[in-house]
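*Asks:* Need a 3D model of the sequence below.
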Amino acid sequence: MWLLFLCALCFVLVVGAALFIRKTLLKDSIFSEDSLRPPAPLVTDEKQRDAVLKKGFRRDHIPADLDAVVIGSGLGGLSAAAVLAKAGKRVLVLEQHDQAGGCCHTFQNQGFEFDVGIHYVGQLHENSLLRVALEQITEGQLQFVRLEEQFDTVLLGRGSERRAFHIHAGKEEMRESLRRQFPNDTLAVDQLMRLMKVQNTARHTPLLACLKMMPLWLVRFLMRTKLLGRISCVFGLASSSHSHLMAKLTQNKDLTALSSYFFYGAPPRDSSFLINALFLHHYKRGAYYPRGGASEFAFHIIPVIQKAGGAVLVRAPVQRVLVNKEGTTYGVTVRKGQEEVEVIAPVVISDAGIFNTFQKFLPEEIQIKPEIQSLLGLVRHGMGSFLVFVGLDGSKEELGIVSTNFWMYKHNDLDQLMEHYSSLSREEVVGNIPMVFLTFPSAKDPTSSIRQPGKSCMTLLTMAKYEWFEEWKNTKLNKRGPEYEDLKMSMARELLDWALEIFPQLRDKIVFMDAATPLSNMHYLGASCGEMYGAEHNVARFSPDVVAKIRPQTPVKGLYLTGQDVFCNRMAGALHGGLLCASALLSPKIYIDLLQLKKKLKRKTARKKA
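*Replies:* Take a look at the predicted model:
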């Protein structure tokens, strides 16, 4: 039996490797440590930054002889464009907002700067794959600040019932700190950490990406013969309900809540154990924040795109993907005033999400094709987000604020919390918000005190259903009427009151407050139903079959997907979506080259330390 299995496995791997090599090898790697430059001084001049981040769309700004056009300038779109640029391709990125960056953009109001989507990032330790990839697409210009070892605090319950749990970075400290906090459940902690360990999840997780690069017939063969599960346990973990698996490890609801406290819309019973475990693992080697703020991502990626003759243009709302009679894309149209401008390119890459791409941009006769509808049937809209932006009078030291993030829940049954919250009508929301994420961006970035002296900012985040705000979807920004404003600000005040339970000293220091609903995400980010994390990250989405089917290539020749909907949510997921998209267009050798460079740099560092 085992001999038959090994023979079959060898056959599959040999055939798959042969297909990859025959179809995809590039002559030389596009990645090199020689492409990095010493970090330049932080640019704070607004005119200089606007020249990069806010270059407007005009006919004479469209580069000639484009190789590709990208819809959306989130990290998925920018990373795909940058990798293509490093391969010598001329790429135009089109952004409907007035500045580039997507969830990585920042905005200013009354002298305060707020980020909207990048709150902290992990796996950026020296020579990590994520760090190497970011260094390559920014030429080494993007710098990060490491946060405190205790990067997160999780608060379960309110008032006298509130219990605080602390999450620490460190290869061993994360486990040891949890063991100290759960002395009667050390075995469960050890089992959780064992499942998170590199050999069981992190090293095997790239196999999920491999499913998106393998021929679909090969994936189906591996599934049908049940070889997939024997190759790695990662596929089983990806398909496992988080709550169901944790119930096998422990009956401690506090520990169960901590294992899935990174909330993104899907309750633990409906989410993948692997994804939740990877979020914890993501910060095991430390949490980081971009030096200079979240807009530094776009600010340093765009010049790499420009160097190859490409451009990133804003105020460029794409209206349609152009498809010829043969069913092949040949460009897009952009609304400019009262007219539509055609932008011609043989490849169209969409970072606008799977729903916008297939339901908004494609001609109706293509939207209704069975292969398109089949892909849409695999996913559903993620939950919307609700953010509160608070401006504070005073420095970090004067206010006593910290770089640690706070995740607060009314109690420790996250499944019950989310089920009840999702069932509420609009009239029932205020007074029943069950969770909030609290963070101080200005306390994380040491340049904030230079760029906005004497000012600090706080961001609060919870999830919100699009349906609660759908009535006002056709109204204009800042003109949605008193009922909308009352709902928005009542929710905002509820979140603020919760935050002030933790930081009461801030009550008299608030000089500015505003909120963003799912409709704000639709306006600024182009999110189809106000989602911040794209298509819902439920457990069904991470079954091998769905993982393999949702890939950069689409049923429309020349049209590709990138970003969170291709791989996973948050910054790292969007970046890997961009790498997968570039790999589909260039070669799967993209990943191999990154890994080889990572190993080379690691050996070089080891020699220096020896």
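*Asks:* C-alpha only now, for contacts and for neighbours.
*Replies:* OK.
*Asks:* For the stretch 51-200 of the chain, just list every one of the strands.
*Replies:* For the stretch 51-200 of the chain, applying DSSP state E, counting those that start in this stretch gives strands covering 68-71, 91-94, 106-109, 112-115, 121-122, 144-146, 150-156, 163-168.
*Asks:* which residues in the stretch 51-200 of the chain form helices?
*Replies:* Along the stretch 51-200 of the chain, the stretches classed as helices by DSSP state H, counting those that start in this stretch are 75-86, 129-138, 173-181, 186-196.
*Asks:* Let me know which of these is tucked in deepest.
*Replies:* A comparison of the helices of the stretch 51-200 of the chain by mean neighbour count, using mean count of other CA atoms under 10 Å, puts helix 75-86 on top with a mean of 29.
*Asks:* about what we covered before: reformat the helices of the stretch 51-200 of the chain as CSV; add distance to residue 556.
*Replies:* Formatted as CSV, the helices of the stretch 51-200 of the chain follow (distance: least, CA to CA, whole Å):
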stretch, distance to residue 556
helix 75-86, 18
helix 129-138, 28
helix 173-181, 46
helix 186-196, 38
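*Asks:* quick one on the thing from earlier: between the strands of the stretch 51-200 of the chain, which one is closest to residue 499.
*Replies:* Closest approach to residue 499 among those is made by strand 150-156 (11.3 Å; CA to CA).
*Asks:* Go ahead and name everything in contact with stretch 327-344.
*Replies:* Residues outside stretch 327-344 that contact it (CA atoms under 8 Å, 6 or more residues apart in numbering): 59, 62, 66, 69, 316-324, 345-348, 556-559.
*Asks:* which of these count as buried?
*Replies:* Buried members of the contacts of stretch 327-344, scored by 16 or more other CA atoms under 10 Å, are 62, 66, 69, 316-323, 345-348, 556-559.
*Asks:* of all the helices of the stretch 51-200 of the chain, which lies closest to residue 593?
*Replies:* Residue 593 lies closest, by CA to CA, to one member of these: helix 129-138, at 10.4 Å.
*Asks:* Now do the buried residues in the one helix or strand residue 491 maps to.
*Replies:* Secondary structure assigned from DSSP states H and E places residue 491 in helix 482-502. Residues of helix 482-502 classed as buried: 484, 487, 488, 489, 490, 491, 492, 493, 495, 496, 498, 499 (neighbour count, 16+ other CA under 10 Å).
*Asks:* what's the next helix or strand after it packed up against?
*Replies:* Where DSSP H and E defines the elements, the next helix or strand beyond helix 482-502 is strand 510-516. In terms of contacts (3 or more CA pairs under 8 Å, 6 or more residues apart in numbering; DSSP states H and E), strand 510-516 is packed against strand 384-393, helix 482-502.
*Asks:* this one next, for a side-by-side:
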Amino acid sequence: MATLATYFAVFAENFSATSLLISVSVLSSVFLLRKFSRSDKSCNPFKEDARRPPEPLVIDKDARNKVLKKGAAFSVEKVPSDLDAIVIGSGPGGLTTADILRKSGKHGAGSGAAWETRRLSHTFGLKGLQFDCGIHYVGKMEDSSTVRVLLDQITEGQLQWASLDDDYDVAVLGEPDQMRWVPIRCGRQQYKQELLQHFPGEEQAIEMFLKKTKEVADGADILGVLKILPLWLCKVLVKTGIVHVLNSFFRYMSRSTKEVLDELTDNAGLKTVFAHNFGDHGVLPSKSGFALQASLAEHFRDGGYYPVGGASEIAFHIIPVIKKAGGAVLCRAPVSQILIDNDGRATGVRVQDKKVGEVDIHAPVIVSATGVYNTYHNLLPTEVAQNTGLGDVLKAVSQSCSCLSVFVGLRGTKEELGLKAQNIWLFAGNDMERLQEEYSSLTPEEASEADPPVLFISFPSAKDPSWEQRCSPERSTCTILNFSIPPAWFERWNDECVKHRSDEYQHLKQAIGQHMWEQTCRLFPELQDKVEFIEVATSISNNHYINVSHGEIYGLEHCRTRCSAEMALKLRPETPVPGLFLTGQDIFLTGFVGSVFSGVFTAGAVLERYVIQDLWNLCKKIKDKKTQ
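*Replies:* Predicted coordinates for the structure are as follows:
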């Protein structure tokens, strides 16, 4: 994010004298608030560079389980006696919040407890191979980038990243006998030149797309501004329309991706390529705001990255940092309720312990990283939840898409199988919206005999340079995602026991999964006879393993309503319940980086400090030191 000072120039160009005077007054108050209201209320969590030389990768299972599983198993004895904060959920947002609180020197040095360490940033094992649940690639991990500096600080520099291939994504268009492979290359010039080879008459459209995505993404800071400034001031910015004059971000968020792309070109194939990675937020171009797709495009403009050692390395390196200062990260103890006292304040959580039953744990600050839906419907007492305003959010915005996942174990190394560190986005045709709608309208039985129209195909073992060291030098993995699955196809089996569901359920998911694998083999025929096993997970698998209700993988749906300036006022870290805060992708944006930055915003709200400014200052200090 840029500093707010840059917005004065925008005002001067777009406002009348009266409006300019009002705007300067408003923004002046912002600076006064930033300078005097919050800066001295807590310690700077990013005062010093916390990095240390990276230690060797830990591959010993017992050592890892001591941090992630058995060693983190809940017991009353492990809960610190002087808790000042409790974080429910251990996704990137929750862990980031807990870590920054620890680093702040306030709230018991960030002492806290995070329950339920099974989220999309973790991994699982199948027959000796490791698979990631949700992190397939991340952008903006270049040295000294803001997000890289942040992650280096909360992991003390222990989390390492490997860059994907130059063509980190490939869009594959068309029927099997007419497939066109369009590499998505990192770098603006490389991206443009590659697309011109496939769409030679579309130079103007490509240049305009690049111009618009940069313009919009450069203004995305305004969304963060609405998360950290006082709510009354944010309401002024939104209700007066000032927020729409600051830059074009929210103006383009109100326009659909499809609408903007239709203005750029009539070429259906090129429009599909422009929006090829819509699955990263899960909203079709007709429903997503162009600002969301533009920000995603710019997020990966310089390429993709993968955590060395797999997604579990994220929690593996954050947890010890939290514990080092007296905090605790505990799992296998579901939180059933947020406790509210007679004054309406959040004072603790009720935990279901297998050994002793219900246990109440108290702290003056409660942070829910479990999502708006879970917090509203499952954790807060009904009468309290109804007064939070979250019910209005859930009426206006549904949950995000689900997916059906196929995990494949393969015989052979990445060299033998020709696997690359990239993602494949397969489209059965250029009209992705129609194809998606037609497929989703099928009955489950019809779908079991049909090819899905859109697939995401990835080879995690080829992305991780540590794979041969920590897993198997002679085996590889493939992950395939199908975003066209209505949760209703599988919800009838939701109450059946996991791993003991009916034959009908098994047949349906295996049939759909087999079609997905056959489509993959049309692209990579050399994999056909290299299969060791195929495992299929559905929306109700998500319900069980990542604790969601409708198989959703991105929290609230990232439609235009959810991403609007008006909704940004409702999806903030603070809640109307004193002592209760929210974090995670629901209060910012989808994905790993969105979740991580939500943790920065939430920690700032808890600490009553502009933590993001502390982070920017450290980034500048690190960059200045590198140039010396």
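*Asks:* residues in contact with the aligned partner of residue 423 of structure 2 in structure 1?
*Replies:* Counting by TM-score structural alignment, residue 423 of structure 2 corresponds to residue 405 in structure 1. The contact partners of residue 405 of structure 1, by CA under 8 Å, 6+ apart, come to 151, 152, 153, 437, 438, 439, 440.
*Asks:* let's go with 10 Å and repeat that
*Replies:* Residue 405 of structure 1 sits next to 119-120, 150-154, 167, 437-441, 444 when contact means CA atoms under 10 Å, 6 or more residues apart in numbering.
*Asks:* ok, those residues vs residue 365 of structure 1, which is closest?
*Replies:* Lowest distance from residue 365 of structure 1 to the contacts of residue 405 of structure 1 (CA to CA) belongs to residue 119, with 40.8 Å.
*Asks:* what about the counterpart of the closest one in structure 2, how many neighbours?
*Replies:* Using TM-score structural alignment, the equivalent of residue 119 of structure 1 in structure 2 is residue 136. For residue 136 of structure 2, the count of nearby residues is 24 (other CA atoms under 10 Å).
*Asks:* Next: residue 609 of structure 1.
*Replies:* Residues lying near residue 609 of structure 1 (other CA under 10 Å) number 7.
*Asks:* State the distance from it to residue 316 of structure 1.
*Replies:* Distance, residue 609 of structure 1 to residue 316 of structure 1, by CA to CA, to the nearest Å: 49 Å.
*Asks:* likewise residue 137 of structure 1?
*Replies:* Separation of residue 137 of structure 1 from residue 316 of structure 1 (CA to CA): 23 Å.
*Asks:* now swap in residue 203 of structure 1 and tell me
*Replies:* From residue 203 of structure 1 to residue 316 of structure 1 the distance is 40 Å (CA to CA).
*Asks:* if we can go back for a sec, how much does the helix holding residue 491 of structure 1 stray from structure 2?
*Replies:* Superposed on structure 2, helix 482-502 of structure 1 shows a mean distance of 0.6 Å to its aligned residues (mean CA distance after the TM-score superposition for structure 1).
*Asks:* Translate residue 142 of structure 1 into the numbering of structure 2.
*Replies:* By TM-score structural alignment, residue 142 of structure 1 lines up with residue 159.
*Asks:* and what of residue 330 of structure 1?
*Replies:* So residue 330 of structure 1 corresponds to residue 347, using TM-score structural alignment.
*Asks:* ok but its match is inside a strand, no?
*Replies:* Yes: assessed by DSSP: H, G, I helix; E, B strand; the rest coil, residue 347 of structure 2 belongs to a strand.
*Asks:* Tally up the residues packed near it, please.
*Replies:* Residue 347 of structure 2 has 21 neighbours, counted by other CA under 10 Å.
*Asks:* ok, it to residue 579 of structure 2 distance?
*Replies:* Per CA to CA, residue 347 of structure 2 is found 7 Å from residue 579 of structure 2.
*Asks:* Need the overlap of contacts for those two.
*Replies:* Shared contacts of residue 347 of structure 2 and residue 579, counting by CA under 10 Å, 6+ apart, come down to 85, 340, 363, 364, 365, 366.
*Asks:* Max pairwise distance over those residues: which two?
*Replies:* Across those (CA to CA), the longest gap, 14.7 Å, separates 85 and 340.
*Asks:* hang on, the earlier thing: wait, what's in contact with the match of residue 142 of structure 1?
*Replies:* By CA under 10 Å, 6+ apart, the residues touching residue 159 of structure 2 are 54-55, 57, 148, 151-153, 307-309, 311, 313-318.
*Asks:* same check, this time on residue 259 of structure 2
*Replies:* Contact partners of residue 259 of structure 2, counting by CA under 10 Å, 6+ apart, are 285, 286, 287, 289, 290.
*Asks:* I'd like to know how far the corresponding residue of structure 1 for the last one sits from residue 51 of structure 1.
*Replies:* For residue 290 of structure 2, the equivalent position in structure 1 is taken to be residue 273, counting by TM-score structural alignment. Counting by CA to CA, the gap between residue 273 of structure 1 and residue 51 of structure 1 amounts to 43 Å.
*Asks:* So for the two, which residue has more residues nearby?
*Replies:* Between residue 273 of structure 1 and residue 51, counting by other CA under 10 Å, residue 273 is the more crowded of the two (28 against 11).
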